[in-house]
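Enquirer: make a model of this:
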Amino acid sequence: MSTATTCPYCGVGCGVLARVDADGAVHVQGDPTHASNFGRLCVKGAALGETVDLQGRLLHPMLRGSDGRLQRVEWGDALDRVAREFRRIIDEHGPDAVAFYVSGQLLIEDYYVVNKLAKGYIGTANIDTNSRLCMSSAVAGHKRAFGEDVVPGCYEDLEQAELVVLVGSNTAWCHPIVFQRIAKTREAGAIKHVVVIDPRHTATCESADLHLPVKPGTDVWLFNGLLAFLFQHGAMDARFVDTHTEGFAKALAVAEAEAGDPAEVARICGLQMSDLLTFYRWFARCERTVSLFSQGVNQSSSGTDKVNSIINCHLLTGRIGKPGMGPFSITGQPNAMGGREVGGLATMLAAHMELDKPVHRDIVQSFWGSPCMAHRPGLKAVDLFDAIGEGRVKAVWIMATNPVVSMPDADCVKHALARCEWVVSSDIMTHTDTNAYAHALLPALGWGEKDGTVTNSERCISRQRAFLPAPGEARADWRVVCDVARRMGYAQGFQFSAPHEIFLEHARLTAFRNGDIEADGVPVARRMLNLDGLTHLNREAYDAMTPVRWPVLADGQGTTRLFSEGRYAHADGRARFVTVASRMPLHATDCEYPLVLNTGRVRDQWHTMTRTGKAPRLTGHTPEPFVDMHPHDALRCGVREGELARVCSRWGAMVARVTHGGGILAGNVFVPIHWNDQFASDARVGGVVNPVVDPISGEPEFKHTPVRVEPFPVRWYGFLLSRRALAPIGISYWTSIQGDRFRRYEIAHREQPAECGEWARRWLGVTDPEADWLEYEDRSTGVYRAAHLVDDRIESCLFLASRPHLPSRHWLSSLFMQDRLEDADRIALLVGEPADPEASTGHVVCSCFGVGRRTICDAIRSRDLDTPAKITAHLRAGGNCGSCVPELRQLIAEVRSQVEAS
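Expert: Now for the predicted structure:
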């Protein structure tokens, strides 16, 4: 029997059906009835069953003793200690001396109770979330334009549009199911044009009609120029602007003054004039236009202005609140929007109410019956960790996130936590970069064990249901927060016994005094977040709840899209044009740091890899951290593709493999965000990132950090495959990923071992002189190969060379699937290549079905396959989530050009 639940990755909010077999194996497939995905799943979602094992799980509460070691304790002792330390610090230093740092990985019910504890009972607004790092600029932009943090559209709008503009979003990799909906509609001819605006040529660009590789930081120039162009060419909906908006004249005047000349805009943005005008003309002509934007817009010191510059263009043309049109912010986490709904940011109250509005504070406090209420905004994420480092915040409770990896200037975060009096971490994993600094570790439930709700990017509330028992002593986050609150003396507000009780209280708060009161005789605007139709759910109805978009009014029906009647959440009902002036990022490149660092996700990994790092099929596509550079920049920096380089900024440094992906502009580099000290020796790019933030949203500048790239010299490169995990101690560079029946290590070192054989045996733990040990060494070329077999089955193999050109890991990986190696395999291990050249399928392209590059290229060549659909029909590659389809197109073009050249 399957359980209907929700995927825990990106903000698409895909429905999932999970089934547990008698042997405990978990099988996952897409839910065909869920309107977010209609049964489709990306490779990360499809691999969820591989991530629910208990290896590395935090299963019991732990406290750090005076000797610095973590010791297992009873739950009661842990809860007493957490409550006692928080109470002591509050009594001695006041409520703002404590803080909470939470996550879009929490469920609505978890988020709600911790927000209630902080703001309504402790009396501090020092509760912020990792959503500050990815979506807070969108929040601020929505509130300025609409009066409330509202995404007006829905996924159906993407399928009803004529023009889809993807701004700062590698949708094909980061939101694959949404991208497939766009691609399928475009193939059917409904979408006329797809435009991608991104400094990088990403996989998403492969399916676009037009790619605008804007210079990083110039988005406001681009969209101010569009605003001026639309007005000048008669694309304005004057009736809509006059009837439903304010602030148009001033916004237009600034836009025309700085961006009224398209030639100047093209020069500033680094674009071809013809491409810029093509985009502007398409936007002017296509009434049904959706502008989907994500982290490339938000993660900027001018992110809020970028958001409003996009919204301004939709307000000018009246393209909002109608089918197939509107600005669309797509979130990066499964419950980033749900967290915003319950006030998870330091600048907000629950139910979309505002801390700086006395009437809103009164509404929330009256509803909660709480003893106090935070009366001013709390510390946003970057400021929060600065305050911890300065000793102003003396206790912090971190939930479901890893700020030592994910924050900008992450080394300062590490140092702040190291000196903090009291650090609590609620997590599912024992060992993370952040947990190394915790005084108390509290075991949380993971995906598959949690029960509650999440809200996706289109305002759709879905149930996340448990289908696995709680492992060890792990507990729901909401329950742990309630237990601590009661121990702190706040029993009255935290008597919840199940998540549905919390959800109902949240729903009732959204409807409480919503728009029906007056302050000083002035009507208070009705809040659009309203779950009145869900306030009477009993336990059975909550358990059976089907996905629904808010607002959900008294009839229980959801709302497809908002603003269809032209009324907004500002008190006068009008939307606001926001005047935005262009400005470049604060820290510019210079002779010491001449390159611009951009960070982001890769296709098959998620956040800091604590979940995706467990799934073998997710590690083959991008097995180690890299720095993608233009070849000319690499030459100037003295680094070469395949070798290692150090990426340095004013804030820190990291080491990664140099690649030339072909999609990076000269002067720019790209590094993925996922790797950390659990998976690599020195790959936390957060330690390099610029900590400057948007002055309105507080969101950091993850897309523009001045850096230099320099060689990381080593004497040898190598890799190791082993059936058991090893400790790569004393090695200058290493990365580690989980393969199928083995662990893979990429390694490099500054010194050559004096005796490779002795060193290899010692590291692999092969002490028996009679062990089945194969080795080959050529000292003149610096090549060394070794393998350890037990009962003719390979246990480990090690390959070293003075250059990074080493044998195929994919062929060697296949040997670990065999119960017994043949003599030919033994010889091949020593030679360093398979006896049968066809044995190596090449680098994994399609992770869903494990199809390699060589297999695909051979099929394209031999069968004259000229479309991704034909490759899918022959090899299945590209036939599931479709996130590899752009790469299939690249391979088709590459092979055909080779054939033509020959």
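
Enquirer: drop to CA atoms for contacts and neighbour counts, all remaining ones
Expert: Fine.

Enquirer: could you give the separation of stretch 163-183 from the chain centroid?
Expert: 15 Å (C-alpha atoms, centre = their mean, to the nearest Å).

Enquirer: also stretch 324-337?
Expert: Distance, stretch centre to chain centre, for stretch 324-337: 13 Å (C-alpha atoms, centre = their mean).

Enquirer: straight-line length of it, end to end?
Expert: Length of stretch 324-337, first residue to last, C-alpha to C-alpha, to the nearest Å: 22 Å.

Enquirer: what's the answer for stretch 569-579, then?
Expert: End-to-end distance of stretch 569-579 (C-alpha to C-alpha): 19 Å.

Enquirer: neighbouring contacts of that stretch?
Expert: Identification of contacts with stretch 569-579 by C-alpha atoms under 8 Å, 6 or more residues apart in numbering yields 144-148, 243-248, 250-252, 254, 308-309, 311-312, 315, 523-528, 566-568.

Enquirer: next up, for comparison:
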Amino acid sequence: MQSLNGWTKSYCPYCGVGCGLLVQTQGGKVLKVKGDPSHPSSLGDVCSKPIYLPQVLHTPDRLLYPQIRARQDEAFTRVSWDSAFTHVGARLRQIIETYGADAVGFYGSGQFTTEDYYIANKFAKGFLGTNNFEANSRLCMASAVAGYMRALGADGPPPSYDDITLADCFLLIGTNTADCHPVVFQKIRRHKLANPDAVKVIVVDPRRTRTAAIADLYLPVRAGSDTALLNGILYVLIERRLIDEPFIAAHTRDFAQVAEAVRAYPPERAAAICGIEPQAIIEAALMIGQARAWLSFWSMGLNQSTNGVQKNQALINLHLATGQIGKAGAGPFSLTGQPNAMGGREAGGLAHLLPGYRQVANAAHREEVAAYWGVPVTQLSPKPGYGALEMFEAAADGALKALWIMCTNPMASMPNLNVVEAALRQAELVIVQDAYHPTDTTQYAHVLLPAAQWPEKSGVMTNSERRLTYVPQVVAPPAEALPDWQIVAGVARAMGFGAAFAHQSTEEVFAEFAALTAGRPCDYSGVNHARLQSEGPIQWPCPTLEHKGTPRLYVDQTFPTEDGRAHFHVAVYRDIEETTDAAFPLLLNTGRLRHQWHTMTRTGKSPQLMKEAPQPFVELHPEDAAQLGVGDGEMVEVASRRGRVRVVARVTDAVQVGTCFMPFHWGRLMHEGGAINDLTSDARDPIAKQPELKACAVRVVPVAALAMDESPVLAPMLAGD
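Expert: Prediction:
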């Protein structure tokens, strides 16, 4: 382990910023956590969440032993690991022999280490023969992945955090960076404060957040209108000749089609769609077009949309049109939501991927991976598996018989939880592998498998700037908990695949995977555990042991496409899927709180982190609140076409008239008034299959009004939906 005066170097297990941590232990437990000044991504900065990790690791609800039950209404029986491996292996084999391999589905997490991802993915796709391996990354990054792939030929943000101080213009769109990626926000903020006149910041968000406070230009666009805005900006750039014509001619293709398409979005029309003034679009275009170097940052506001891929394409079009990619201080920079969602994509941890940024539908890719794994190429299916939403829908419909859920809590985090609950009740076998019990999801399990979590296991994670960090085991796992990859390997061995899953260490697993990335866009065949421990974090690609890593992609203006050029794509504006009406007159937006993360299975255990918002709430504009007869702090019922939840109202002009906002963190277990995602829509992008968690129609009614009505006003309405 890398130690410094009694502190061990580590890595934050929360968002994708990838901050370095220093961890102090005492008596086999984590005592203190602080920022690591030597980590190149964060330089000692951290937000509030990792500081309180010692409070949430050693808790009474840790899952300590394997447990099994035949039915969900029975009590669990503790069993040995050998018994658990044998039982799970036998049940999977029985289901596969009866229904086929595609009757089994795996649902993993961007909180896995890369080694966890690789072993689970190898087992599912290479040895069971199903591509039904998904991850909760589908909920946050799938649209960005598709945008990068279609435009640039490969996934992965081209810039680095070091580019922040080299940029003189920032476009923050669909990201509340101040709350959701605080350390990145502080980098931008410091640069702006140090150069108040030279550096320009544009913030695009329907909700006025802490991020908007540093904006030179704040654009409170109508929810879902981002594609029209970005097309309108490109219109102005072309009209004012603020594009890089030599770059376009030499290094891109299909600009003419895009230029023709954006003629339909002059500032007047784009502004009418967005609900802002035309001059604001012109001003944004001038800031971008006149910048020496500009960076864009985005996250869920663009990605969680039925138009998510189009939004990503429209944004990348702006970078290609201005030649602002592959150079200092420039590029399209998606902010990853989880600590290793990037590593998961590299390891092939989605239903259409194979390791090393390969595709299951590509015959040459299947041949490469099959040969490496020592299996017949026919063992790798060419058909992409179920996406995350499709997986639970298939289980609810009876097509998917077994669900193995690892390191995530879909019964709180997925949209339209009625479908998820139906899936968990319908499946013949539900395996949940987690560090805690009960969670919203573990309550539906037939098999519980206790997993080690940070910092009880070692491995590698990749952050948003493509930087690999070694994460050491600092303390022993409690009781019989095991690293996720060891659990999967144990089942694989029980099913007779022992030779392919005989790894003796995490280091061996990483070495096997890293070699498989050789020659790929995410090549880190020159990286190993020992090097990361001795030299520190490294950015891929890093193809040899002598290579120092790659801070910035595409500096040679060559792209990993079939013709070596970046591809413009016509970005088609489409409104949100579920619009408001008389029955559901408000548009709900969901998002994060700065001190919480995901479904609070960890952060919810810290009293300090819970202080800001001890209970869920809905933000309402004062005009809407007055019309509804709702006062600040009053209990209300929020209902959609799918469900209802009771929360406290917060009256604020941070949200627009006709809209409301709710933090999504609370599931049914954490809040007896219902889960926030009981409300949300499972409408999805047709390409990325990412759900539109950012927009659905709701109605808000004071609970007091419901109590006075013997027949609640919402009951007939919901019954008819």
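
Enquirer: report the TM-score for the pair.
Expert: For this chain pair, the superposition-based TM-score is 0.95 by TM-score structural alignment, normalised by the length of structure 2; 697 aligned residues with a C-alpha RMSD of 1.5 Å.

Enquirer: what's the distance between residue 48 of structure 1 and residue 617 of structure 1?
Expert: According to C-alpha to C-alpha, residue 48 of structure 1 and residue 617 of structure 1 sit 11 Å apart.

Enquirer: also residue 139 of structure 1?
Expert: Counting by C-alpha to C-alpha, the gap from residue 139 of structure 1 to residue 617 of structure 1 is 35 Å.

Enquirer: now residue 785 of structure 1
Expert: For residue 785 of structure 1, the distance to residue 617 of structure 1 (C-alpha to C-alpha) stands at 26 Å.

Enquirer: pull the number of nearby residues for the residue nearest to residue 598 of structure 1 when sequence neighbours are not counted.
Expert: Nearest residue to residue 598 of structure 1, sequence neighbours excluded (C-alpha to C-alpha, 6 or more residues apart in numbering): residue 703, at 4.3 Å. By the criterion of other C-alpha atoms under 10 Å, residue 703 of structure 1 has 26 neighbours.

Enquirer: what do we get in structure 2 for residue 703 of structure 1?
Expert: In structure 2, the residue matched to residue 703 of structure 1 (TM-score structural alignment) is residue 694.

Enquirer: OK, contacts around its match?
Expert: For residue 694 of structure 2, the contacting residues are 300-301, 304-305, 588-591, by C-alpha under 8 Å, 6+ apart.

Enquirer: now swap in residue 160 of structure 1 and tell me
Expert: The neighbours of residue 160 of structure 1, taking C-alpha under 8 Å, 6+ apart as the test, are 190-191, 288, 323-324.

Enquirer: tell me which of the residues you listed are still there in structure 2?
Expert: Retained contacts for the contacts of residue 160 of structure 1 in structure 2, judged by both residues aligned by TM-score structural alignment, their matches' C-alpha atoms under 8 Å, are 288, 323-324.

Enquirer: on that earlier part again, so which of the contacts of residue 694 of structure 2 sit within strands?
Expert: In strands, defined here by DSSP state E, the members of the contacts of residue 694 of structure 2 are 588-591.

Enquirer: for the residues you listed, give me CSV that also has distance to residue 573 of structure 2 and neighbour count.
Expert: Output for these, formatted as CSV (distance: C-alpha to C-alpha, whole Å; neighbours: other C-alpha atoms under 10 Å):
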residue, distance to residue 573 of structure 2, neighbour count
588, 20, 26
589, 19, 25
590, 22, 20
591, 23, 19
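
Enquirer: closest to residue 479 of structure 2 out of these?
Expert: Residue 479 of structure 2 lies nearest to residue 591 out of these, by C-alpha to C-alpha, at 35.5 Å.

Enquirer: which part of structure 2 lines up with stretch 654-670 of structure 1?
Expert: Using TM-score structural alignment, the partner range for stretch 654-670 of structure 1 is residues 645-661.
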